[in-house]
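Peer 1: coords below, sequence missing:
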């Protein structure tokens, strides 16, 4: 075998070794984490050689899919109670649950100078529609309902509510003008230290239950090295930098 043949043989062996060790992981991701997960998945694939297949949706709906046998191996929830429930029901790899992000709620409008920095626009009522996510399916919707209750506005705004099935649909209702304003995840309107467009009130954390977002490796992913690798990657510096850039806390 000449030098060129040996070189090509070595390269071929290296590629084969990579293909043997690379794997695909199928994950379920809460809708509020869409943008950061896209960046994290790209970085993870570059750094590890594994590939990621992502399914997005409201936490409640993803839980139902998992219980009905959906082929998810890792679950990134928008709360901590749903992964804990799956853990208690025996659907999770023992010891795999951890908080990957703490979310923040904002009242947002695409209109400049429309939402004041104390949220007084809510009580003023100078709007036709207020969009929120379904509180039974989406943790950010539940947090929004808690804020309205704390402000004593639940009944006042009820006729004006436009409910999204998840936080992405809620954002779309507002962005397209079907509602003048609404409660969304900060990550949807924030990047690298600032609100990306419009105006917003950063809701004080004490006005609603903490939005701790937990991740778990599901039993279906117990033997998949890519599932364990992704869980570890979420705890690493590169992923955490991306998470923080969207306004989440770690």
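Peer 2: That came through fine. Everything numeric in this text was worked out from a predicted model, so none of it was measured. Residues are numbered from 1 along each chain as shown.
Peer 1: switch to C-alpha atoms for all contacts and neighbour counts from now on
Peer 2: Noted.
Peer 1: quick one, what contacts residue 238?
Peer 2: Taking CA atoms under 8 Å, 6 or more residues apart in numbering as the contact definition, residue 238 lies against residue 43.
Peer 1: ok, now how distant is the residue lying closest to residue 51 once chain neighbours are set aside from residue 32?
Peer 2: When the adjacent residues along the chain are set aside, residue 51 lies closest to residue 24, with 4.6 Å between them (CA to CA, 6 or more residues apart in numbering). Between residue 24 and residue 32 the distance is 23 Å, computed by CA to CA, to the nearest Å.
Peer 1: before we go on, here's another structure to hold up against the first:
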């Protein structure tokens, strides 16, 4: 009798060890698969905000985020050619619209996360008698930097502003000869900071900490709204995590951060 009891206890102990081992393996496997690494492609104008946004998201979830920056047009082309992005934060609505039309983005994932504002930045030419706006209209400069209008929405907006300010075909052509074109808005900003251009049209978010006399906040009536949309890429292998990230961008606390950096509420 004692022998049978002992054998039963041994059998139960072996079974307990087996199921415990399976449970440990299951927990480890679940943890490894649940924590995803998201590849997020972001328009260059939004670069200054992403570190704090990523930090907050990673603290709230177990996911990690890798960020790639570039012009919206270039990122769009990369996604079309199979770049392994999970989420795309564009500087316009056009590129996300196209991706959805081409079945390359999740149809119901598109939303406006920010509305950008344009600024004219002239750190070296301005004084009390010359505002950045007056400098452009007087053409007392050698080089004016703008982002590539074909790739960057801020560049297209800059072209609209130049036409609205000058309102003269020949003068517009003269200004065209003085343009330095950046591939994206970050490169455009660097042209001005480095002195390769005396002034430039940049994102307001890039110059919020600059002296007020060096920055002209361009009235929004002079250019089409720069509504910036996000989408989840259709080929993403981490759709649940991607949805968590886009939902996080809609949180009131994140919206406050976005507005504090020179963007308008969507």
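Peer 2: On my side now, so go ahead. Worth saying up front: this structure is predicted, and the values here are computed from it rather than measured.
Peer 1: which one's more surrounded, residue 24 and residue 32 of the first structure?
Peer 2: Set side by side, residue 24 of the first structure and residue 32 show more neighbours around residue 32, with 27 against 16, by other CA atoms under 10 Å.
Peer 1: am I right that the residue nearest to residue 51 of the first structure is in contact with residue 54?
Peer 2: No: at 10.6 Å, residue 24 of the first structure does not count as touching residue 54 under the criterion of CA atoms under 8 Å.
Peer 1: show me where the first structure has its helices.
Peer 2: Secondary structure of the first structure, counting by DSSP state H: helices at 3-21, 34-48, 59-67, 81-88, 121-124, 139-150, 154-157, 167-175, 225-234, 237-245.
Peer 1: distance to residue 98 of the first structure added to those, as TSV?
Peer 2: Formatted as TSV, the helices of the first structure follow (distance: least, CA to CA, whole Å):
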stretch	distance to residue 98 of the first structure
helix 3-21	26
helix 34-48	16
helix 59-67	16
helix 81-88	9
helix 121-124	35
helix 139-150	17
helix 154-157	33
helix 167-175	22
helix 225-234	9
helix 237-245	13
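Peer 1: which one of those helices lies closest to residue 201 of the first structure?
Peer 2: Counting by CA to CA, residue 201 of the first structure lies closest to helix 121-124 out of the helices of the first structure; the figure is 9.7 Å.
Peer 1: which parts of the closest one are buried?
Peer 2: Residues of helix 121-124 of the first structure classed as buried under the neighbour-count rule (16 or more other CA atoms under 10 Å) are 121, 122.
Peer 1: hang on, isn't residue 107 of the second structure packed against residue 98?
Peer 2: No: with contact taken as CA under 8 Å, residue 107 of the second structure and residue 98 are classed as non-touching, separated by 10.8 Å.
Peer 1: for the two, work out which one has more neighbours and name it.
Peer 2: In terms of neighbours (other CA under 10 Å), residue 107 is the more surrounded of residue 107 of the second structure and residue 98; the figures are 16 against 13.
Peer 1: gap between that one and residue 234 of the second structure?
Peer 2: According to CA to CA, residue 107 of the second structure and residue 234 of the second structure sit 9 Å apart.
Peer 1: same deal with residue 182 of the second structure?
Peer 2: Residue 182 of the second structure sits 30 Å away from residue 234 of the second structure when distances are taken as CA to CA.
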